[in-house]
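[1] I need the structure of the sequence given here:
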Amino acid sequence: MASRRPVQREGVVTIADVARHAGVSTSTVSYVLSGKRAISATTSARVHASIRALGFHPHAGARSLASKRSSVIALVLPLRQGMHLPVLMQFATAVVTSARTYHHDVLLVTADEGPAGLRRVAAGALVDGLVLMDVEMHDPRVPTLRELERPSVLIGLPADADGLTCVDLDFHAAGAVCVEHLAALGHREVALLGAPRVVYERDTGYAHRTRDGFTDAARRLGLTAHAQPCEEHSDAVTAELTALLARHPDLTGLVVHNEAAVMHVLSTLRALGRRVPEDVSVVAICPDELAERCSPTLSSVQIPAEDVGRQAVDLLMRKMDAEAVPDATLLSPALTARTSTAARM
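    So this is what the prediction gives:
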């Protein structure tokens, strides 16, 4: 019998290397991988031990024959107006990276095809499951997801999540945490600059949940609160923020939930002679790298794209293996205080 020592060679480990290491023929290794012929448990175990020892990665076609799976999952991410691509790509990268740890590839679906697109992608053996983003409160894709044979996970939380598997940041709690932070610093009148208007009109879940959390917390704490959409471009931000401060001269706290507008908000405040944080404290819901790049650095609630993407894939893989999973997984927000917020002067 051949030695069980790892094969010392450069390049990719082949099926022939596995066969030599296990002391069997290459056809036997192929049968173990494909399941086309019954192989004894002892021989099969020996082949799998050699695969692990050598770090062999079977061809996707062989894996799918053995498992009846394609080893591909779909990430459904319709690219629509008002979506901030850098943050979306953080989520997409997290899904792809996590899928690779399960030896799965990712099919990125960016067209806004609605329920028909889901049925098309899920038909046949193209993908093993689906991860969906940009979830609306009353998402028209939800009834179709309940009917599909392919398992699915939503990054987002619709109003009716019965029978679905969802994972996301708890945006309602995130909006509340921002208000609580400002209230603890003595601010009594605050405003939310939210997502672009088109995002609210599309009924996108995260935007509505943040706004609801903001207004609920302000009401509970007895603060005067204003909430409005905020566009992404400099001129629009300047006009909207200038008008807001003119209408509410006692406003001293701002919550920004629009990554693309953050820099424009800070530059507009400077142009208006409003010092941050001496005159206006600003807290944002955004990635840490953006908050740390600002001047002053922004107190912020981190958007945990990596954790959400990883958990979405983990949940999908568990569903594919017929394991029980929770209906909704909401990550608790964590606020990091930096130099953009201070006690009310």
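[2] all contacts plus neighbour counts: C-alpha atoms, from now on.
    Noted.
[3] And stretch 140-160, what's buried?
    For stretch 140-160, the neighbour count (16 or more other CA atoms under 10 Å) marks 141-142, 145, 150-158 as buried.
[4] So which of those are in helices?
    When DSSP state H defines the helices, the subset of the buried residues of stretch 140-160 inside them is 142, 145.
[5] Would you do the same for the sequence below? I want to compare the two.
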Amino acid sequence: MTIRDVARAAGVSTSTVSYVLSGKRPVSAETRRRVEHFVAELGYHPHAGARALASKRSHIIALVVPLRTDVYVPVMMEIATYVTMTARKHGYDVLLITNDEGPDGIRRLAASGLADGVILMDVELGDERISTLGELRTQTVLIGLPDDPAGLSCVDHDFSAAGALCVDHLAGLGHREIAFIGYGTGIYRRRAGYAERTLAGFRARAEELRMRFLHSSCEGTYESTAGALGHILSDRPGTTGFVVQNERALGPLLHLLRTRGRIVPDKASVIALCPERLADQYAPALTAVTGAAKELGRIAVEQVISRIFASVRGRRPDDALVLLAPTLTVRESTGPVRLSDPS
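    Prediction:
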């Protein structure tokens, strides 16, 4: 299968097919759709080496994914999947790089010339890799939000808004004493943006509404979840609302509340920050605040391709900051406070 076969089927010139695949020149939306249809139908795959020589680009995007025991792998892999799917639609392949090498790994990647651009995941507030990418002038997009996003393209869930949304929901149900069960201490120590920003949004809204609250870190094991719950109920026995940003702690917490006679949602309400499919797996099904992994992947790829094209054309790439609004879905795990709740 050659580019001529695609051109013949689509009724266009080979150069038009080339422009659709490379993005070098604008092509009408109707023509682009027709060409992309026959590329997919005929199973055409451009020869990577020839394409790279012709365009002086590799048509590869490097995706730096976390290699950590303290992250929830299914979420990271879901985002990586959508990055890969979107990249393929634009004629790019994805090279997976683990983040265990830190800045040195980024330097090695940039020096190799393997990738036209980089998408960086698991961003910390003071991430050392960002300054390295700036020095190397590599076209980069962050899935995550650092302390200072100036001069960067970033896309992330609005975790601050997610934390506040949890508080608003519990306050609307009459809860006045609430708790936040978060990740293990290591995640906060390294200042992972998703953890820090969610907790900050939760804390700020709770203070604004004059609600009493506690935060307890948790490694997600049954023992650590029991310790976190014990600490909360020892200090604040009147706690009736629980916000959980730790996927591994959800099952243990529901069991522990039940064994303590705090049946959910009659005597305690639980909100999870987790994927939709996970929230539906528990009994009772969990009220959850979620964000779309598909949108994160799509926007990150579109941002990095835009930056690559601008660079090729000698223009300064536009910086973009996109925060995706969280969605709260009410299920069975939250309800109004009852006067008979323990205090």
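[6] Mind checking the TM-score on these two?
    Once superposed, chain against chain, the TM-score is 0.86 (TM-score structural alignment, normalised by the length of structure 2); 317 aligned residues with a CA RMSD of 2.6 Å.
[7] corresponding residue for Pro336 of structure 2 in structure 1?
    Here Pro336 of structure 2 is matched to Ala343 in structure 1, going by TM-score structural alignment.
[8] Would you mind confirming that its match makes contact with Gly186?
    Yes - here Ala343 of structure 1 reaches Gly186: they are 6.0 Å apart, a contact under CA atoms under 8 Å.
[9] Please work out how many residues are found near the match of Pro336 of structure 2.
    Using other CA atoms under 10 Å, the number of residues around Ala343 of structure 1 comes to 15.
[10] List the contacts of it.
    Neighbour list for Ala343 of structure 1: 185-187 [criterion: CA atoms under 8 Å, 6 or more residues apart in numbering].
[11] try 6 Å
    If you count contacts by CA atoms under 6 Å, 6 or more residues apart in numbering, Ala343 of structure 1 has them with 185-186.
[12] can you tell me how far it sits from Arg146 of structure 1?
    Note on Ala343 of structure 1: its distance to Arg146 of structure 1, by CA to CA, to the nearest Å, is 49 Å.
[13] Then Gln81 of structure 1?
    In this view, Gln81 of structure 1 and Arg146 of structure 1 are 27 Å apart by CA to CA.
[14] Next: Val72 of structure 1.
    Val72 of structure 1 is 20 Å from Arg146 of structure 1, by CA to CA.
[15] isn't Ala320 of structure 2 right next to Ser153, touching?
    Yes - if you go by CA atoms under 6 Å, Ala320 of structure 2 and Ser153 touch, sitting 4.6 Å apart.
[16] Look at those two and report which has more neighbours.
    Taking other CA under 10 Å, Ala320 of structure 2 and Ser153 do not tie; Ser153 has more neighbours (24 against 15).
[17] Please pull up the equivalent of that one in structure 1.
    Taking TM-score structural alignment, the alignment pairs Ser153 of structure 2 with Thr165 from structure 1.
[18] same thing with Asp235 of structure 2?
    Matched to structure 1 by TM-score structural alignment, Asp235 of structure 2 sits across from Arg247.
[19] Also Ala48 of structure 2?
    Taking TM-score structural alignment, the alignment pairs Ala48 of structure 2 with Ala60 from structure 1.
[20] same deal with Ala87 of structure 2?
    Here Ala87 of structure 2 is matched to Ala99 in structure 1, going by TM-score structural alignment.
[21] What is the three-state secondary structure of that match?
    Of the three states, Ala99 of structure 1 takes helix according to DSSP: H, G, I helix; E, B strand; the rest coil.
[22] Number of residues surrounding it?
    Residues lying near Ala99 of structure 1 (other CA under 10 Å) number 23.
[23] Would you check how far apart it and Val313 of structure 1 are?
    Taking CA to CA, one finds Ala99 of structure 1 at 6 Å from Val313 of structure 1.
[24] With Asp17 of structure 1 instead?
    Per CA to CA, Asp17 of structure 1 is found 32 Å from Val313 of structure 1.
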